[in-house]
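Student: here is my input; please provide its structure:
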Amino acid sequence: MSKSSSESRRAPLASTGPSEVAEGGVFSYAGLHTESEDFLHLDVLRFIAAFGVVFIHFRFDFGWSARWFDGLQSMVDLFFIISGIDICHVYGRTRWGAVNYYNFLVARVARLVPLHLLTMLAYALVPITAAIIGVSLFSPERYDWSCFAPNLLLLQSFSICDHLTFNIVNWSISAELAMYVLLPLTLGVIRQSAFRAFFLSGAAVLLLFIFVDNWWERTADWGVLRAIPAFVFGVGLKLSEKSLAKVPVPELAFWPLVAMLVAGMMVVPYHAAMLMLTYGFAALVFICDARRQAGFFTRRLAPLGQLTYSIYMIHPLVITVFVKFLGLKVLNLTGDLLFVFLAACIFSVLVFSYISYIYFEGPSRRWVRSRLSLKRLN
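Tutor: As a prediction, this is how the structure comes out:
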């Protein structure tokens, strides 16, 4: 995300969190670093997953059928699984005193909140700017000011508003933050038992199937429920790492697995079966990391995993400003010109994400942690 476990992600409350730049990363280019050799396959997979979400939100502008790419929605659940693996890897053996718990939350807030606040500010300016220049808004219901405060406070996955508003991907960040808040309780119940983690994850899935209609599709309407079984499943994978490392899944299987997963998500509608398949693929990819056998391309692409959060948070804003306003309203693009413009916009997501990660997220993260963290009690 080679250092020893005590120096990298396994260090409780270490100076770098699960998605943060580590000094002297094993692989690096253009300011992007892998933190260690531990999860190189997952680093690549979450980068691919981020662009899977991008294609979900671009598909209608390309004129693709709603059926195509629909299964890519389960990429969000894949993020929750990877997060469970990552967080357990770093904080699984932390002694949760008040100071350590506070510092953990500061680290997670420093990772998530600055870019969240920046994108929320940008989205707040969209309807104001539209009113000033006298243009109509695409999807005006998205700019529901009664939902602004819940969005700002990252509470939107708790059904405070019944529809997605402003930065529509923030519901999953809200759910992710809830998993962090509950982490000491979750780990306390699991108590380093992979069996307990898988049992709790399975029990949560079963209860959701019984009591919550279409729970796998929830976003603003209690989307936090989607995070619970996926996150706990990720914790279970991490706790069973030594056993999974014995499963004979070769490194050469990684790219075919990823291709099968993406192809399946592109042609299979998003429903419970697709979601369960995603859980299984996540386990197979984790086995590749458990066996510590990353190949040439995996090692070179892994640093791009650092851009996942930026891509995820910034791409809806690119769609709003560049596609909806500039491309469709100002330039009135159609046909091949629109197709080329959309392709350029997708590439711009990567550029803007890189700029954000290097020049905003990294500095703001360090600034927040340096000012809010307390001296740790070991």
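Student: hey, let's count contacts and neighbours off CA atoms from now on
Tutor: OK.
Student: buried residues in stretch 105-125?
Tutor: 105-116, 119-120, 123-124 (16 or more other CA atoms under 10 Å).
Student: just give me the longest helix of this structure.
Tutor: helix 98-133 (DSSP state H).
Student: list the helices and strands that helix packs on?
Tutor: helix 170-181, helix 308-318, helix 362-372 (3 or more CA pairs under 8 Å, 6 or more residues apart in numbering; DSSP states H and E).
Student: swap the cut-off to 6 Å and go again
Tutor: helix 362-372 (3 or more CA pairs under 6 Å, 6 or more residues apart in numbering; DSSP states H and E).
Student: sequence B follows; please return its structure for comparison with A:
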Amino acid sequence: MHTTNRSLEGLRGIAALIVVLYHMAILSPYAGVIQNGYLSVDLFFVLSGYVICSAYGSRLTNSHEVSRFLIRRFGRLWPLHVISFVLYYALLCLHSVLSKQPAVLPTMAEFASLLTMTTGFNLFDHNIGNVVTWSAGDELYVYALFAAVCMTLRKRSSVFFAVLSIIGFVIILRVDAESCLNHGPCNDLTYSFGWARCLTSYFLGALLARHKDALNFLTSPQWQIVGAVATLALVQFAAVVPAIAFAAPIVFALLIASLTRDRGPMATLLRTRPMQYLGEVSYALYLSHSIFGIYFVNLVFLPARNHFAWQAACCAGYIFASLALAHFLHRYIEVPVRERINAWGDSYRGHEVSALLHNSK
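Tutor: From the prediction side, this is the model:
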């Protein structure tokens, strides 16, 4: 029976918090980990590939299991995605009214893209919705690709996981390398070719899940320390040496591999209650924190207030507001809606099986 790896849950929470700090921007010049926090998105993708493949990879052998899987993934991602972009545009319109500027609303094409979670598919020359909307959509469609590979290829799926990961990486290098090596940052593709980042990292995580037994030696305390130090070094110095950002999926996979037994020094830290709470609300925190972004920027740069104490107070308020909203959305929207959709998906599958049994009589 599948059980939750609590250290990976805590790691997901840390990744979400780093994204929040990254989008605060004001602190970026003082800490490379914050300045290069955009790489946490790749950590999310690798984590997702590992966790989903561990839980579902061997079960997606027929259309009924695939349908159930996709319904559950849709129930996990779509409802909170819709709530977050509705809140984002509502507060953006409020800000426009208060500042006596024209209201900012998505066009019909943009709204359709938001509803179908296709904002990361190179359809527009600008970001749609809040700054992380693209990644949730890319992940949803990669789930579908993953399920199709598992169902049709089965024992050969590992080969195609590797092929898909390499294809994504080649696309990233082709699109981003020349420009980012000269100007930086590297591997920061979002609404344009961000899906290639998702392909690369997700299927690397899935490949790790398929072969974790062969990598058991990486779960020693020594390798956990190596994985943690390598991750910190990568994120800290990616702005100084932009090219190392391309190694992010591999470094993150090393860290995740070291935590797969859910014990050891780093696992102990990630299993603490604060880390577990962050992991629990991580998706809500990730999607909703940028809703307050425009207010934060306006506050932090108020005339005659541009000093450390004021900035620190604004940052603390921003983090508190983001966590409060994430807690509310997780408890009252994400969990209950997800459970209803999951129940419907399980019921739908049950009716299908019953129908098949009846027809076979």
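Student: between the longest helix of the first structure and helix 362-372, how big is the angle?
Tutor: Inter-element angle recorded for helix 98-133 of the first structure and helix 362-372: 130 degrees (by axes from the mean of the first three to the mean of the last three CA atoms, to 10 degrees).
Student: what range does whatever helix or strand comes next after helix 98-133 of the first structure cover in the second structure?
Tutor: Next helix or strand after helix 98-133 of the first structure toward the C-terminus (DSSP states H and E): helix 148-152. Using TM-score structural alignment, the residues of the second structure aligned to helix 148-152 of the first structure are 111-115.
Student: mean deviation of that stretch from the first structure?
Tutor: For stretch 111-115 of the second structure, the mean deviation from the first structure after alignment is 2.2 Å (mean CA distance after the TM-score superposition for the first structure).
Student: can you pull the buried residues of that stretch?
Tutor: So, applying 16+ other CA under 10 Å, buried residues of stretch 111-115 of the second structure: 111, 113-114.
Student: can you redo the residues you listed as TSV with distance to Trp310 of the second structure?
Tutor: Converted to TSV, those look like this (distance: CA to CA, whole Å):
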residue	distance to Trp310 of the second structure
Phe111	37
Ser113	38
Leu114	36
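Student: which of the residues you listed lies closest to Leu278 of the second structure?
Tutor: Of all these, Leu278 of the second structure sits closest to Leu114, with 26.2 Å by CA to CA.
Student: quick one, what contacts that closest one?
Tutor: Residues near Leu114 of the second structure by CA atoms under 6 Å, 6 or more residues apart in numbering: none.
Student: cool, the one 5 residues further on as well?
Tutor: Each residue near Thr119 of the second structure by CA under 6 Å, 6+ apart is listed here: 113, 134.
Student: which SS class is it?
Tutor: With DSSP: H, G, I helix; E, B strand; the rest coil as the basis, Thr119 of the second structure sits in coil.
Student: any idea how far it is from Ile71 of the second structure?
Tutor: 20 Å (CA to CA, to the nearest Å).
Student: which residue is the nearest non-sequential neighbour of the alignment partner in the second structure of Ile132 of the first structure?
Tutor: Counting by TM-score structural alignment, Ile132 of the first structure lines up with Val97 in the second structure. The shortest distance from Val97 of the second structure to any non-neighbouring residue, by CA to CA, 6 or more residues apart in numbering, is to Ala103 (6.8 Å).
Student: map Leu105 of the first structure onto the second structure.
Tutor: Checking TM-score structural alignment: Leu105 of the first structure goes with Leu70.
Student: same check, this time on Trp64 of the first structure
Tutor: By TM-score structural alignment, Trp64 of the first structure lines up with Pro29.
Student: burial count for the closest residue to its match other than its chain neighbours?
Tutor: Distances taken as CA to CA, 6+ apart put Gln35 closest to Pro29 of the second structure, at 6.7 Å, once the chain neighbours are dropped. If you count neighbours by other CA atoms under 10 Å, Gln35 of the second structure ends up with 26.
Student: my read: Gln35 of the second structure touches Ile26, true?
Tutor: No: look at Gln35 of the second structure against Ile26 with CA atoms under 6 Å: they stay out of range, at 9.4 Å.
Student: geometric centre of the second structure: which residue is closest?
Tutor: In the second structure, the residue lying closest to the centroid (CA atoms, centre = their mean) is Phe44, at 4.1 Å.
Student: name the SS class of that one, please.
Tutor: Assigned by three-state DSSP, the conformation of Phe44 of the second structure is helix.
Student: which stretches of the first structure form strands?
Tutor: Secondary structure of the first structure (DSSP state E): strands located at 28-29, 32-33.
Student: which one of those strands is the most hemmed in?
Tutor: strand 32-33 (a mean of 21; mean count of other CA atoms under 10 Å).
Student: quick revisit: now the residue nearest to Val97 of the second structure: how far from Cys93 of the second structure?
Tutor: The separation that Ala103 of the second structure has from Cys93 of the second structure, given CA to CA, amounts to 5 Å.
Student: so those two - more neighbours on which side?
Tutor: Using other CA under 10 Å as the criterion, Ala103 of the second structure and Cys93 rank with Cys93 on top: 17 against 14.
Student: I figured the more buried one was touching Gln101, is that so?
Tutor: No: using CA under 6 Å, Cys93 of the second structure is not in contact with Gln101; the gap is 9.0 Å.
Student: for Phe252 of the second structure, which non-adjacent residue is closest in space?
Tutor: Phe252 of the second structure sits nearest to Leu43 (CA to CA, 6+ apart), 5.9 Å away.
Student: show me what the one you found lines up with in the first structure.
Tutor: Alignment note (TM-score structural alignment): Leu43 of the second structure maps to Leu78 of the first structure.
Student: hmm, back to that, neighbours of the closest residue to the match of Leu105 of the first structure other than its chain neighbours, how many?
Tutor: Leaving aside its sequence neighbours, Leu70 of the second structure sits nearest to Ala144 (CA to CA, 6+ apart; 6.8 Å). Per other CA under 10 Å, the neighbour tally for Ala144 of the second structure reads 16.
Student: what residue in the first structure is paired with Ala144 of the second structure?
Tutor: Checking TM-score structural alignment: Ala144 of the second structure goes with Val181.
Student: distance check, the closest residue to Val251 of the second structure other than its chain neighbours against Leu27 of the second structure.
Tutor: In space, and not counting its chain neighbours, Val251 of the second structure is closest to Thr231: 6.1 Å by CA to CA, 6+ apart. Distance, Thr231 of the second structure to Leu27 of the second structure, using CA to CA: 20 Å.
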